[in-house]
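> Following is a predicted model, sequence given first.
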Amino acid sequence: MTKIEVNGALLAYDEVGDGSPVILLHAGIADRRMWREQVGALATRHRVIALDLRGYGESELPPTAFAHHDDVAGLLDALGLTRAALVGCSFGGAVAIDTALAHPDRVSALALFGSAVSGHEWSDETNDLWENLVGDVDPEDFAATAAAEVRFWVVGPERTPQEVDAELVAFATAMDERALAAELALSAVDVAELDPPAIGRLAELTMPVLVTAGAADVPDIRHLADRIAAEAPRAQRLPDTPDAAHLLPLEHPTPTNTALQTFLP
């Protein structure tokens, strides 16, 4: 693990390999450890940088205003990189998209797994799924909230916990408990959003885009993958991966790595 100053904050990252640069951006329920199966696989051809976004994992959170997408561009500056391919999952996918819109000359390609999109409002269907599956949870109880989020996102509404690898569930729960503490701290800081948000600007993503999702993920995420693929001019939509939910790269690394090795420049 290395730390580097970016826009006034020390950000933590792992770096391995040589070649064209690739930055891995984690889900909001996780940290850079979710890419444990991708780092080595991609390092045979790429300079791979797995980043903890500001406030998450081992990255710092100074009490100053910032934007995650500006941090990604700042990381490129700090590392002396002109451009990089961005690989994102969930919230990390949203950050990758926002970076590509705010700093289009810095992003050579986007690979999106179960990506969120800034400005998207969750559907009534997804809200009802949450209510039916986990119901009310005390947000101050990190253990209970993490268990609920992992049940909803990592297991998924179409599977039972018994159908999912127990080690995956335990690892995701540990990451999410840490991420929830990060999000509580982030709520006290002015985090700037992309304006206007990405949901109405997907046609501006002119770089190559790879997009996919887990077949067991919530419907909104799969619909967003369809929308990104339909609106981004150079997007490639891979079929949803069977028996996979929101942390697709962690749950099914082999098809993820194959897709990335084929797609990344």
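Now that the structure is in, tell me what you want to look at.

> From here on, just use CA atoms for contacts and neighbour counts.
Noted.

> from the middle of its chain, how far away would stretch 30-49 be?
Counting by Cα atoms, centre = their mean, to the nearest Å, stretch 30-49 is centred 13 Å from the centre of its parent chain.

> Now do that stretch: distance from first to last residue.
16 Å (Cα to Cα, to the nearest Å).

> Buried residues in that stretch, which are they?
30-35, 37-43, 45-49 (16 or more other Cα atoms under 10 Å).

> In helices, which of these fall?
Among those, the residues falling in helices (DSSP state H) are 39-42.

> would TSV of the residues you listed with distance to Ser115 be doable?
What follows is these, written out as TSV (distance: Cα to Cα, whole Å):
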residue	distance to Ser115
Val39	19
Gly40	22
Ala41	21
Leu42	20
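
> Looking at the residues you listed, which is nearest Pro219?
Val39 (28.5 Å; Cα to Cα).

> all helices for this structure, in order.
Using DSSP H, the helices of the chain run over 39-42, 68-79, 91-102, 124-133, 142-149, 166-186, 219-231, 248-251, 253-263.

> So which of those is the most surrounded?
Mean neighbours per residue, mean count of other Cα atoms under 10 Å, is largest over those for helix 91-102, with a mean of 27.

> Now do that one against helix 68-79: the angle between them, please.
Inter-element angle recorded for helix 91-102 and helix 68-79: 80 degrees (by axes from the mean of the first three to the mean of the last three Cα atoms, to 10 degrees).

> Please look at Met207 and Gln236 and confirm they touch.
No: look at Met207 against Gln236 with Cα atoms under 8 Å: they stay out of range, at 11.1 Å.

> Now do the shared contacts for these two.
Counting by Cα atoms under 8 Å, 6 or more residues apart in numbering, Met207 and Gln236 have no common neighbour.

> can you list contacts of stretch 201-211?
Stretch 201-211 has contacts (Cα under 8 Å, 6+ apart) with 97, 100-101, 104, 107-114, 225, 228-229, 231-238, 263.

> Included below, for side-by-side comparison, is a second structure:
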Amino acid sequence: MTLSHDVAGADDAPAVVLLHSGVCDRRMWDAQWTDLADAGYRPVRCDFRGFGRSPVPDRPYSNADDVLELLDTLGIERAALVASSSGGRVALEIAARRPERVSALALLCSALPGHEVSAELREIGAREDGLLEAGDVAGAVELMVDTWVGPEGGPDVREAVRGMQRRAFDVQLAALEEFEPIRAEFDLAAVTAPCLAVSGAHDVADFREIAAALPGLLADARHVELPWAGHLPSLERPSAVTELLVGFLRGTVPAADR
């Protein structure tokens, strides 16, 4: 199955693949979309299975393999990966398993394979599960919005996240059968791409700790903490994140002037 996706920019421009968080879908990159193309890149954004316009899985699946299949379909041999939250786990798997396919990594409040989840994060997950089991989907949506949208996220941002999370819940809860993603074994030491690890000062501690730890786990990584950000900085202050991303990409995957 080819993931639902969008492509912009020139075919010969360096590809930048945008991977969404677990509370959003590919629409979370609306603010970066045109600017990346204008900066000389070829942005590609997709919906993981069960999010946005991609259907729920009908068998065990791998998000990383789905993204690699999409790149093959589009004829993209090598790409920079820009990923948010759980999308960061997918990006790291691709970069470790297929390092020759990844030119750079920009990880925004990324998850990390093997991370030991804190009591705070377990409690949030338990509250979410309890609300969904009780049939209170709206309540679960509001919990996710309150948890993951930082103080810079105004009413429009909260409404956007609310809509994307509600879509994901509705699609996934309607599935006749639930399939878990396939967890592949891989070694982060195999990652060769330069990495920008971004954290938000107002985010849950797990994600701040992961971003701070990545320079010690990857061959070429640096950590930047945004003092104003929560968990979704690309939505909370879009122009600041676009500037940060374009600056990083220009230093690692230069694009021709257009």
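Cool, got the structure. Everything numeric here is computed off the predicted structure, so don't read it as measured data.

> picking up where we left off before, export the helices of structure 1 as a markdown table, with columns for distance to Leu53 of structure 1.
Listed next are the helices of structure 1 as a markdown table, based on distance: least, Cα to Cα, whole Å:
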| stretch | distance to Leu53 of structure 1 |
| --- | --- |
| helix 39-42 | 17 |
| helix 68-79 | 7 |
| helix 91-102 | 8 |
| helix 124-133 | 26 |
| helix 142-149 | 19 |
| helix 166-186 | 10 |
| helix 219-231 | 21 |
| helix 248-251 | 18 |
| helix 253-263 | 21 |
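
> Minimum distance to Ser59 of structure 1: which of those helices has it?
Per Cα to Cα, nearest to Ser59 of structure 1 of the helices of structure 1: helix 166-186, 9.8 Å.

> Give the other helices and strands that that closest one contacts.
On a contact count with 3 or more Cα pairs under 8 Å, 6 or more residues apart in numbering; DSSP states H and E, helix 166-186 of structure 1 meets helix 142-149.

> 10 Å instead?
Here helix 166-186 of structure 1 touches helix 142-149, helix 248-251, going by 3 or more Cα pairs under 10 Å, 6 or more residues apart in numbering; DSSP states H and E.

> can you give me the angle it makes with helix 142-149?
Going by the same axes, to 10 degrees, helix 166-186 of structure 1 makes 120 degrees with helix 142-149.

> I'd guessed Arg36 of structure 1 sits against Leu51; true?
No: the criterion here is Cα atoms under 10 Å, and Arg36 of structure 1 misses it with Leu51 at 11.8 Å.

> which other residues reach stretch 29-37 of structure 2?
With contact meaning Cα atoms under 10 Å, 6 or more residues apart in numbering, stretch 29-37 of structure 2 is reached by 6-10, 13-16, 18-20, 27, 38, 41-45, 84, 234-235, 237-239, 241-243, 245-246, 249, 258.

> Swap in 7 Å and give it another go.
8-9, 43, 238, 242 (Cα atoms under 7 Å, 6 or more residues apart in numbering).

> Over to stretch 105-124 of structure 2?
80-86, 88-89, 193-200, 206-208, 210-211, 231.

> picking up where we left off before, switch the contacts of stretch 29-37 of structure 2 over to a markdown table; also include distance to Leu121 of structure 2.
Output for the contacts of stretch 29-37 of structure 2, formatted as a markdown table (distance: Cα to Cα, whole Å):
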| residue | distance to Leu121 of structure 2 |
| --- | --- |
| Ala8 | 36 |
| Gly9 | 38 |
| Pro43 | 32 |
| Pro238 | 26 |
| Thr242 | 28 |
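
> biggest separation within those, which pair?
Gly9 and Pro238 (19.5 Å).

> aligned partner of Phe73 of structure 2 in structure 1?
Check again: residue 73 of structure 2 is Thr, not Phe. Here Thr73 of structure 2 is matched to Ala78 in structure 1, going by TM-score structural alignment.

> quick one: its match from Ala172 of structure 1, how far?
Distance of Ala78 of structure 1 to Ala172 of structure 1, given as Cα to Cα: 30 Å.

> ditto for Gly93 of structure 1
Separation of Gly93 of structure 1 from Ala172 of structure 1 (Cα to Cα): 18 Å.

> And for Thr126 of structure 1?
Using Cα to Cα, we find Thr126 of structure 1 at a distance of 21 Å from Ala172 of structure 1.

> Likewise for Arg83 of structure 1?
31 Å.

> cool, His223 of structure 1 as well?
Noted for His223 of structure 1: a distance of 24 Å to Ala172 of structure 1, by Cα to Cα.

> Residue in structure 1 paired with Trp33 of structure 2?
In structure 1, Trp33 of structure 2 lands on Val39 (TM-score structural alignment).

> do the same with Gly114 of structure 2
Aligning on TM-score structural alignment places Gly114 of structure 2 opposite Gly119 in structure 1.

> what do you get for Leu18 of structure 2?
So Leu18 of structure 2 corresponds to Leu24, using TM-score structural alignment.

> go on, Val241 of structure 2?
In structure 1, Val241 of structure 2 lands on Thr256 (TM-score structural alignment).

> How about Ala205 of structure 2?
Superposed on structure 1 with TM-score structural alignment, Ala205 of structure 2 falls opposite Pro219.

> Now its match: closest residue in space that isn't a chain neighbour?
Distance criterion Cα to Cα, 6 or more residues apart in numbering; nearest residue to Pro219 of structure 1, sequence neighbours excluded, is Thr126 at 7.1 Å.

> Could you do Pro14 of structure 2 as well?
That would be Tyr41: by Cα to Cα, 6+ apart, it lies 5.2 Å from Pro14 of structure 2.

> No more questions from me, cheers.
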